[in-house]
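Novice: Next one to model:
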Amino acid sequence: LAMLRISGRGGSVDKGEAVKLMASAAKLGEPKAAYNLALLYLDGQTLPQDVKRSAELLRQAADAGLPEAQYALATFYKEGTGVAKDPERAVRLLQAASLADNVDAEVEYAIAMFNGTGTPKNQPAAVALLRKASRQGSAIAQNRLAWVLINGVGVSADKVEGFKWHLVAKTAGKGDPELDKQLSDLPAEDRAKAEAAAKKWLGSK
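Specialist: Just a heads-up that it's a prediction; the model follows:
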């Protein structure tokens, strides 16, 4: 009902009533209500901006297992928004959210593992997670996967597969001039294979 009130579906917009309903639901332990209320405190339009209160509500929702809240709270810990910076805690939250198939968390967790930021470096596991997120349609993951496959970092080089993902990411608006240049230097036969593989992937979506 709070979401209907805030959007004006099924009646007029009533943000004050929406906030009251959301707060009541959050107090009763509904994680989605706590998460949505946290976003309102973060946004600062419907409610006065209060990043600390936003962090508290995100923690409530994250502790209840809501992946979106785990990812958002991880960002807070990574950047020190409303909480003290804590890269290790951020990574633990990213890991939890990625296990629940939150694609944004998968990408961030993979990057953390690849670089050893807040967690032991594990490039093979990072690449496997980038593959998963790429198949789930993340253009950022596709771009990162293209880089590691083309340059053979943390995994055996596979230029055809790498440029396939580069071309797929490019269609989603995640272009990369440096990879474009490398693609133009690729032998014509391999370039044709990469283009065919990208076309096949895009056609299956």
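Novice: Every contact and neighbour count from this point should use C-alpha atoms.
Specialist: Noted.
Novice: excluding its backbone neighbours, what's nearest Ala100?
Specialist: Pro67 (6.3 Å; Cα to Cα, 6 or more residues apart in numbering).
Novice: any idea how far the one you found lies from Glu108?
Specialist: Separation of Pro67 from Glu108 (Cα to Cα, to the nearest Å) stands at 13 Å.
Novice: Lys193 now?
Specialist: 30 Å.
Novice: And these two? Which one has more around it.
Specialist: Per other Cα atoms under 10 Å, whichever of Lys193 and Glu108 has more neighbours is Glu108, with 24 against 15.
Novice: for the more buried one, what are its contacts?
Specialist: Glu108 makes contact with Leu94, according to Cα atoms under 8 Å, 6 or more residues apart in numbering.
Novice: what about it, helix or strand, and which?
Specialist: Glu108 is located in helix 103-115, with elements delineated by DSSP states H and E.
Novice: Now the element after that helix, going C-ward?
Specialist: Following helix 103-115 toward the C-terminus (DSSP H and E): helix 123-135.
Novice: which residues are contacting that next one?
Specialist: Taking Cα under 8 Å, 6+ apart as the rule, helix 123-135 contacts 103, 106-107, 109-111, 113-115, 140-142, 144-145, 148, 154-155.
Novice: tell me the angle of it relative to helix 103-115?
Specialist: 160 degrees (axes from the mean of the first three to the mean of the last three Cα atoms, to 10 degrees).
Novice: ok, Ala169 touching Leu145?
Specialist: No - with contacts counted by Cα atoms under 8 Å, Ala169 stays clear of Leu145, the gap being 9.9 Å.
Novice: Buried residues, the helix holding Glu108. List them.
Specialist: When burial is assessed from 16 or more other Cα atoms under 10 Å, helix 103-115 yields the following buried residues: 103-114.
Novice: Next, the second sequence, to be compared with the first:
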Amino acid sequence: MYNAAPYHLGCLYETGYGEDIFKDEGYAAELLTQAADLGHPEANYRMGDAYEHGKLQCPRDPALSVHFYTGAAERGHAAAMMGLCAWYMVGAEPVLEKDEEEACEWARRSAELGYVKAQYAVGYFTEMGIGCRRDILEANVWYVKAADAGDNRARQRLNAIRAAASGGMPMEVGPAKAHNLRKTKSGTKEDNCLVM
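Specialist: So this is what the prediction gives:
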């Protein structure tokens, strides 16, 4: 496709190639932006990530990150869908408000495409009732899919659900997690994000 040329050239300038192409992250970002503007899904995703994390000499800019992630997600890019999920989980005023239902919906779309990280996230959202109704059985289905694909967090959640069902401590997955659970119940913020 016509949008692939600036994408591939941008990738070459991102890292450099032999003696002919010197590493130039700024120019790489320009080329990836051209490809993204022409509808290249991976270029859109890479620029969304660049503006989210300040890569390729791009400033951190939630509006541009959401813009590029949306361009990729609308073209079926599963990782970009999870990028949007993350933005909706935390919000980015005034670009977009926090919306757990929208976050869950983007995660679900990504999970349905087979993206393992999203399968775990949908399992977690469904188990906890984040952005959707709470449903342990559906959560279990998503955790099994993610665990079968090698996700260790999904295996831990499955073990915790089984332990809770057999009378063990609910959500217990080891001493460190039990400590965090007690810490969370006492009113302090949990340090680790279990979803992303």
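Novice: TM-score for these two?
Specialist: Here the TM-score for the pair of chains, by TM-score structural alignment, normalised by the length of the second structure, is 0.75; 160 aligned residues with a Cα RMSD of 1.8 Å.
Novice: one step back: which position in the second structure pairs with the residue nearest to Ala100 of the first structure?
Specialist: Taking TM-score structural alignment for the superposition, Pro67 of the first structure sits opposite Pro41 in the second structure.
Novice: Its match contacts Arg75, doesn't it?
Specialist: Yes - with contact defined as Cα under 8 Å, Pro41 of the second structure reaches Arg75; the gap is 6.1 Å.
Novice: more crowded one of those two?
Specialist: Comparing Pro41 of the second structure with Arg75 by other Cα under 10 Å, the one with more neighbours is Pro41, at 25 against 16.
Novice: quick one: contacts for that one?
Specialist: Going by Cα under 8 Å, 6+ apart, Pro41 of the second structure touches 71-73, 75-77.
Novice: Compare these and tell me which is most surrounded.
Specialist: When neighbours are taken as other Cα under 10 Å, the top entry among those is Ala72 (27 neighbours).
Novice: right, and that residue touches Glu42 too?
Specialist: Yes - between Ala72 of the second structure and Glu42 there is a contact at 6.7 Å, judged by Cα under 8 Å.
Novice: measure the spatially most central residue of the first structure to Asn143 of the first structure for me?
Specialist: Residue closest to the average C-alpha location in the first structure (Cα atoms, centre = their mean): Asp104, at 1.2 Å. To Asn143 of the first structure, Asp104 of the first structure is 14 Å away according to Cα to Cα.
Novice: quick one: stretch 142-149 of the first structure to the second structure mean distance?
Specialist: Overlaying the second structure shows stretch 142-149 of the first structure at a mean distance of 0.7 Å from the equivalent residues (mean Cα distance after the TM-score superposition for the first structure).
Novice: In the second structure, which residues correspond to that stretch?
Specialist: Under TM-score structural alignment, the match for stretch 142-149 of the first structure is residues 119-126.
Novice: now the helices for the first structure?
Specialist: For the first structure, helices defined by DSSP state H occupy the ranges 2-7, 15-27, 31-43, 51-63, 67-79, 87-99, 103-115, 123-135, 139-151, 159-171, 177-184, 188-203.
Novice: re earlier: what does the residue nearest to the centre of the first structure align to in the second structure?
Specialist: Aligned against the second structure - with TM-score structural alignment as the criterion - Asp104 of the first structure pairs with Ala79.
Novice: Ok, Ala55 of the first structure next?
Specialist: Aligned counterpart of Ala55 of the first structure in the second structure: Ala29 (TM-score structural alignment).
Novice: surely its match meets Gly10?
Specialist: Yes - contact between Ala29 of the second structure and Gly10 holds when scored by Cα under 8 Å: they sit 6.8 Å apart.
Novice: residues near Arg48 of the first structure, how many?
Specialist: Careful, residue 48 of the first structure is Pro and not Arg. Count around Pro48 of the first structure with other Cα under 10 Å applied: 11.
Novice: what's the answer for the one 5 residues further on, then?
Specialist: Per other Cα under 10 Å, the neighbour tally for Arg53 of the first structure reads 15.
Novice: so who does it touch?
Specialist: Arg53 of the first structure touches 38, 41, 82, counting by Cα under 8 Å, 6+ apart.
Novice: one more time with 7 Å
Specialist: Tyr41 (Cα atoms under 7 Å, 6 or more residues apart in numbering).
Novice: residues touching Ala36 of the second structure, list them.
Specialist: Ala36 of the second structure is in contact with 43-44, counting by Cα under 7 Å, 6+ apart.
Novice: That one and Val116 of the second structure: what is the separation?
Specialist: From Ala36 of the second structure to Val116 of the second structure the distance is 25 Å (Cα to Cα).
Novice: what does Tyr51 of the second structure give?
Specialist: Distance from Tyr51 of the second structure to Val116 of the second structure, by Cα to Cα: 24 Å.
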